[in-house]
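Student: kindly generate the corresponding structure for this input.
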Amino acid sequence: MVEVERILEQVKNGQLSVAEAKERLTQVGDLGYAQLDLNRQERTGFPEVVYAAGKTVEQVIGIFEKLKQTQDVVLATRVTSEQGEQLQNRVPGVIYDTQARVAVWSRSPLEPQRNGYVCVVAAGTSDLPVAEEAAWTLRCFGSEVRVIADVGVAGIHRLFHRLEEIRGASVIVCVAGMEGALTSVVAGLVDKPVIAVPTSVGYGSSFGGLSALLTMLNSCASGVAVVNIDNGFGAGYLAGMIHRQAGLDH
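Tutor: Predicted coordinates for the structure are as follows:
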């Protein structure tokens, strides 16, 4: 109630326009083509994220500019090269990762905010775009991330070479295409939660990631949660939430 009175006083004194006061009271940034959730971080612990696919360059830039006013970090996923290049040209401080297809703006350098780290384990180099999407999401969430790539079951000794580092993580994100067997192997060797991400990498009978998805859903190892095909963002978000809760114990 005190905040409402303060906003009304600012309108009365000419410090805020009616439109600005409405936005603060409703916590919705109305751009016409987008209704931005300006209160999401207070409700959920993580701010509004931009899904750039299908949006025009101008729409993505407009959303970035608006979110910068109220958020310390702005993350956009599935950003095309054209969108990324224009964002970097027109919004100072934007980082664009072509492999992960993400664009990030941060008011201050992204640094770990809690103890421990999250491992993002990718079965193959071809799975890295999805793995890096998860990694960037985690960085924006305040987690330290270690990406371990190309340790799939076709050469399982590569996994064992990095096993102690994987076991030391607070949470593990496991990204795999083809038949998706890596998740069951990893989950059977660790005592931490494993978030599985099936990817659309694979030959014809992998059915665009469906084969890996079904393998992960039917994992015989316990402690596995599965997100949708190629959903690195969703896996990174969930891992970040778990890591944040684990960090409260330190």
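
Student: going forward, measure contacts between C-alpha atoms and count neighbours the same way
Tutor: Fine.

Student: what's the strand or helix carrying Phe160 in contact with?
Tutor: Per DSSP states H and E: Phe160 is located in helix 157-161. The contact list for helix 157-161, computed with CA atoms under 8 Å, 6 or more residues apart in numbering, reads 150-153.

Student: try it again with 6 Å
Tutor: Residues outside helix 157-161 that contact it (CA atoms under 6 Å, 6 or more residues apart in numbering): Val151.

Student: how about stretch 54-62?
Tutor: For stretch 54-62, the external contacting residues (CA under 6 Å, 6+ apart) are Gln83.

Student: can you rerun that using 7 Å?
Tutor: Stretch 54-62 is contacted from outside by 52, 83, 87, using CA atoms under 7 Å, 6 or more residues apart in numbering.

Student: with stretch 239-250 instead?
Tutor: Contacts of stretch 239-250 with the rest of the structure, by CA under 7 Å, 6+ apart, involve 114-115, 138, 141, 143, 170-171.

Student: and it, how far out from the chain middle?
Tutor: Distance of stretch 239-250 from its chain centroid, counting by CA atoms, centre = their mean, to the nearest Å, is 15 Å.

Student: same check, this time on stretch 195-207
Tutor: 20 Å.

Student: re earlier: show the subsequent helix or strand relative to the helix holding Phe160.
Tutor: Going down the chain from helix 157-161, the next helix or strand is helix 163-167, by DSSP H and E.

Student: okay, buried residues for the host helix or strand of Leu36 please.
Tutor: Using DSSP H and E, Leu36 maps to strand 35-37. By 16 or more other CA atoms under 10 Å, the buried positions in strand 35-37 come out as 36-37.

Student: please provide the structure for the following sequence as well, for comparison with the first:
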Amino acid sequence: MDDNRTADLGFARIDLDRAARTGDPEVVYGAGKTPEQVAAILTTLHERHPDRAVLATRLSPEAMDAAAAVGAEVHRVARAATWGPLPAQRGRVGIISAGTSDAPVAAEAALTVAVHGAEAVVINDVGVAGLHRLLAVRDSLESLDVLIVVAGMEGALPSVVGGLVGAPLIAVPTSIGYGASFGGLAALLGMLNSCAPGVTVVNIDNGYGAGVAAARICRVEPRVEVER
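Tutor: So this is what the prediction gives:
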């Protein structure tokens, strides 16, 4: 049964009130859902909230095709789809990735940032194996309000960036690496043990979670000091 807060599709109860509660719209997590279910949820959310973008993440190729068939825009590198206009941008979030293999997670983070109301500035392939590449973009990093740093292997990049720049930094470990990386666990532990202060870590491959957190930081008004 539908009300003004929920749409019951039989296989799922869609939260229509999330934006009013949290400032962030409902998002479809596509893994484990059939292409038809993804398309139905996207359609319902778009019909109820045509004034803002809705997002579906972790889509299979078949689910992306189904989303495109009903009118959504597909983002194949990010394995995602959006439908509707993006909100006005507030704040600039840098998405810094170590290597090309990290691209799907970085793209998911960048798209999430845009859907949640901040500008995404993407800087690719600046991993610590070629430190000169990171130093070459240092000035660009210093102009950003929040940083999302995406890396696999040993996960060293957030520590290096955190030692260069003072912006809030969200580290995203990826499941990229050889056997001893244990599917991203090595990168996760390396980031959790970062010697650089101010590094916050999300779960393995969680570009979406990092993107939401970064956009929320950008929405916070600067605190004004009051003279006493």
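
Student: can you pull the TM-score for these?
Tutor: The TM-score (TM-score structural alignment, normalised by the length of the second structure) is 0.94; 222 aligned residues with a CA RMSD of 1.4 Å.

Student: out of the contacts of stretch 54-62 of the first structure, grab the one that's most surrounded.
Tutor: In terms of neighbours by other CA atoms under 10 Å, the contacts of stretch 54-62 of the first structure top out with Leu87 at 26 neighbours.

Student: nearest spatial neighbour of it, skipping sequence neighbours?
Tutor: Leaving out its chain neighbours, the residue that sits closest to Leu87 of the first structure by CA to CA, 6 or more residues apart in numbering is Ile61, at 6.1 Å.

Student: residue in the second structure matching that neighbour?
Tutor: Per TM-score structural alignment, the equivalent position to Ile61 of the first structure in the second structure is Ala39.

Student: so the strand holding Leu36 of the first structure corresponds to what in the second structure?
Tutor: Strand 35-37 of the first structure maps onto residues 13-15 of the second structure, going by TM-score structural alignment.

Student: ok, residues contacting that stretch?
Tutor: 5-8, 26.

Student: tell me roughly how far that stretch lies from the first structure on average.
Tutor: In the superposition against the first structure, stretch 13-15 of the second structure averages 0.8 Å from its aligned positions (mean CA distance after the TM-score superposition for the first structure).

Student: just how off-centre is that stretch within its chain?
Tutor: 21 Å.

Student: tell me the spacing between Arg167 of the first structure and Ile195 of the first structure.
Tutor: For Arg167 of the first structure, the distance to Ile195 of the first structure equals 14 Å [CA to CA, to the nearest Å].

Student: likewise Tyr33 of the first structure?
Tutor: Going from Tyr33 of the first structure to Ile195 of the first structure by CA to CA gives 34 Å.

Student: ok, those two, which is more surrounded?
Tutor: Neighbours were counted for Tyr33 of the first structure and for Ile195 using other CA under 10 Å; Ile195 has more, 24 against 10.

Student: need the contact list for the more buried one.
Tutor: Ile195 of the first structure sits next to 172-174, 224-226, 235 when contact means CA under 7 Å, 6+ apart.

Student: can I get those in TSV including secondary structure and distance to Asp97 of the first structure?
Tutor: What follows is the contacts of Ile195 of the first structure, written out as TSV (DSSP: H, G, I helix; E, B strand; the rest coil; distance: CA to CA, whole Å):
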residue	secondary structure	distance to Asp97 of the first structure
Ile172	strand	22
Val173	strand	19
Cys174	strand	20
Val224	strand	28
Ala225	strand	27
Val226	strand	25
Ala235	helix	18
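
Student: export those residues as TSV, with columns for neighbour count and distance to Leu182 of the first structure.
Tutor: Output for those, formatted as TSV (neighbours: other CA atoms under 10 Å; distance: CA to CA, whole Å):
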residue	neighbour count	distance to Leu182 of the first structure
Ile172	30	12
Val173	31	11
Cys174	27	7
Val224	23	12
Ala225	17	14
Val226	22	13
Ala235	31	16
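
Student: tell me which of these you also see in the second structure.
Tutor: By both residues aligned by TM-score structural alignment, their matches' CA atoms under 7 Å, the contacts of Ile195 of the first structure still in contact after alignment to the second structure are 172-174, 224-226, 235.

Student: and Gln89 of the second structure? What does it align with in the first structure?
Tutor: Checking TM-score structural alignment: Gln89 of the second structure goes with Gln113.
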